[in-house]
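Visitor: quick one: sequence and predicted model below, then my questions.
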Amino acid sequence: MMVVGVGFFIAVALTVITMSSREALPASGVERLAITITSPFQFIASRIIGFTESVWQTYFSCVLAVEENQVLRRELSKARYTANWCKELELENARLKKFVNFQSSVPATYVAAQVIARDPSPWFKTIMIDKGENDGLIKGLPVLVSEGIVGQIIKVSGSFSRVLLITDRNSAVDALIQETRVRGIVKGNNEDTCSFVYTLRKDLVQPDQIIVCSGLDQVFPKGLKIGTVLDVKKNHSQLFQDITIKTAVDFDRLEEVMVYKNAD
């Protein structure tokens, strides 16, 4: 039925066009009748064509929008990567500036190194650096950053070295309180803090006092910062105080270090 209707519509339309072009019909006769019959079909056909064009335009617009969205996502991802990379360079530059200022303030030879590994064991506090015997490093050299001391080298290979952190329980640094010159030993306890031991109960020790290296252990240069007093406890039955210190170095964020080679 649809095919017949479409055929009838086309036939009538062609007839009207032909007769109109030859002026064979009067405007008030068959032509008006044909126009009356074909107008609804022409209206429907034009609406269908218009709707179809709108659908196709919408479809292609959606396809183009999806492609453009994918391109923009890739460009945004690249922009974020570039911004993050620039931020990392900025932070690294700030850290290196601290190293340069620190080196220029002390007459010594340093070797800069990067931290490439950390000991995952909870029983040891060590790190691995990317410098070794090929760079003139030997066992026992102190490792520092601009904020304070990190530890000392305990093993050396051609291109790598292992550093024992001052927070390790096997570490000990001869130290003193900067203001009062009260002596003691900084011992690691495998935690984020250290202990300041062998300080007599009669000595005055208060929170926030700065603890520095004494230089008497012949490992760490005198005057370098170790940390600050965090808590002080005195037990009348004990000879020494129980002192906890907060290290000057944030070991969780340690990325670059300096190895102290020569103080001459």
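Guide: Good, I have the coordinates. Residues are numbered from 1 along each chain as shown.
Visitor: contacts and neighbour counts: CA atoms only from here.
Guide: Fine.
Visitor: the stretch 151-264 of the chain: strands as residue ranges?
Guide: For the stretch 151-264 of the chain, the strands defined by DSSP state E, counting those that start in this stretch occupy 161-165, 172-177, 183-188, 193-197, 210-213, 225-233, 242-247, 256-262.
Visitor: winner for burial among those strands?
Guide: Comparing those by mean neighbour count (mean count of other C-alpha atoms under 10 Å), strand 210-213 comes out on top with a mean of 26.
Visitor: so which of the strands of the stretch 151-264 of the chain is nearest residue 112?
Guide: strand 256-262 (4.5 Å; C-alpha to C-alpha).
Visitor: and that closest one, what does it pack onto?
Guide: With contacts taken as 3 or more C-alpha pairs under 8 Å, 6 or more residues apart in numbering; DSSP states H and E, strand 256-262 sits against strand 109-118, strand 142-145.
Visitor: can you tell me which of these is most buried?
Guide: strand 142-145 (a mean of 24).
Visitor: picking up where we left off before, with distance to residue 103 added, can I get the strands of the stretch 151-264 of the chain in JSON lines?
Guide: Compiled in JSON lines, the strands of the stretch 151-264 of the chain are given as follows (distance: least, C-alpha to C-alpha, whole Å):
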{"stretch": "strand 161-165", "distance to residue 103": "20"}
{"stretch": "strand 172-177", "distance to residue 103": "22"}
{"stretch": "strand 183-188", "distance to residue 103": "25"}
{"stretch": "strand 193-197", "distance to residue 103": "26"}
{"stretch": "strand 210-213", "distance to residue 103": "18"}
{"stretch": "strand 225-233", "distance to residue 103": "15"}
{"stretch": "strand 242-247", "distance to residue 103": "21"}
{"stretch": "strand 256-262", "distance to residue 103": "9"}
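Visitor: structure two is appended below for comparative analysis:
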Amino acid sequence: MRGTFLWRNRVLLTGGVLLILSLHLISTGVHPGDLAARPESAFLEIISPVAAAFTHLSDGASSIERDYLDLVHVRDENAQLRIELARVKSDQARLAELEVENQHLGELLELRDALGTNAVAANVIGSDATGLSRTLVLSSGTDNGLRPGMAVLANQGVVGKIIAVSPNASRVLLIDDHNSALDGFDQRTRARGIVAGMVDDGLILKYADRSQDIRAGDTIVTSGLDGIFPRGLLVGSILSVHREGPGLFLGVKIAPAVDFRQLEQVLILTQPPPHLEDSDKD
């Protein structure tokens, strides 16, 4: 019976003994080397590695948390820097484009001053989409004083003439369209002909007499006799001259001075060539 009582109450009895021992240690104190200090020393010896491990894990967790927060901060800063860099590049591209446009506009204004005539600059905003004709669409129209028949130029040379207008836009027939024609001549030999476009692309000089000295590489300029383009504007250079066959005229192919596909800005002459005005006054 006694053994059964002790066994059944072992937890309570053990707790009481430990409590009494603790109270004794607190009341009397423990000196180094005492027997009572040995259990505590053993307990500290056992618990110290565990405590150290927990401290290390805690420090490691804190370090990982700090590193993570630093990484998130750096990532956010990098994202912001990328946004700022993209904005700077966009601004640089916009400024570079404005600089190029201003340069082209300045060259067009110099051309206007050299011609000594009234003119309007316009942006190219479109081109023919059907392939049936070769035209450009400009950003200026009747509100800017434009009307059909006006000459259109670029810094490099002749572009074409206006064939249709609206208040804020106009359409230009390019000189390489098969419906286009202008009076021109060989600057070296003064041989005249009609510069016309071909259906399958390109320019030719029509009605050039076979007796004329016309060679590849010669420069073709406007004669001013068509009443649209002033005299002496660059049209292009001769690519080839064919004399085969019994015909009266030479077969002359011309390379345009202007790359029509690269045009961004043009100059429209808003008054006829000066010498035609003078002849009208007479």
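Guide: Ah, there it is. As the structure is a prediction and not an experimental result, all values here were calculated from the model.
Visitor: quick revisit: need the helices and strands packed on strand 256-262 of the first structure in TSV with distance to residue 86 of the first structure, can you?
Guide: Supplementary listing: those in TSV, determined by distance: least, C-alpha to C-alpha, whole Å:
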stretch	distance to residue 86 of the first structure
strand 109-118	19
strand 142-145	23
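Visitor: for those strands, which one sits closest to residue 101 of the first structure?
Guide: strand 142-145 (11.1 Å).
Visitor: where's residue 55 of the second structure, which helix or strand?
Guide: Using DSSP states H and E, residue 55 of the second structure sits within helix 37-115.
Visitor: stretch 253-263 of the second structure maps to which residues in the first structure?
Guide: Mapping stretch 253-263 of the second structure onto the first structure (TM-score structural alignment) gives residues 244-254.
Visitor: do stretch 101-116 of the second structure as well
Guide: Going by TM-score structural alignment: stretch 101-116 of the second structure matches residues 92-107.
Visitor: OK, contacts around the aligned partner of residue 179 of the first structure in the second structure?
Guide: Matched to the second structure by TM-score structural alignment, residue 179 of the first structure sits across from residue 188. With contact taken as C-alpha atoms under 8 Å, 6 or more residues apart in numbering, residue 188 of the second structure is in contact with 218, 219.
Visitor: what about residue 54 of the first structure, how many neighbours?
Guide: Look at residue 54 of the first structure: counted by other C-alpha atoms under 10 Å, it has 12 neighbours.
Visitor: distance-wise, check the equivalent of it over in the second structure relative to residue 70 of the second structure.
Guide: Here residue 54 of the first structure is matched to residue 63 in the second structure, going by TM-score structural alignment. For residue 63 of the second structure, the distance to residue 70 of the second structure equals 10 Å [C-alpha to C-alpha, to the nearest Å].
Visitor: again, but for residue 88 of the second structure
Guide: 26 Å.
Visitor: now do stretch 198-217 of the first structure: distance from first to last residue.
Guide: End to end - C-alpha to C-alpha - stretch 198-217 of the first structure spans 15 Å.
Visitor: give the contact list for residue 160 of the second structure.
Guide: Per C-alpha under 8 Å, 6+ apart, neighbours of residue 160 of the second structure: 151, 152, 153, 172, 173, 174, 175.
Visitor: aligned counterpart of it in the first structure, please.
Guide: Residue 160 of the second structure maps onto residue 151 in the first structure, by TM-score structural alignment.
Visitor: can you tell me the residue that sits opposite residue 203 of the first structure in the second structure?
Guide: Per TM-score structural alignment, residue 203 of the first structure is aligned with residue 212.
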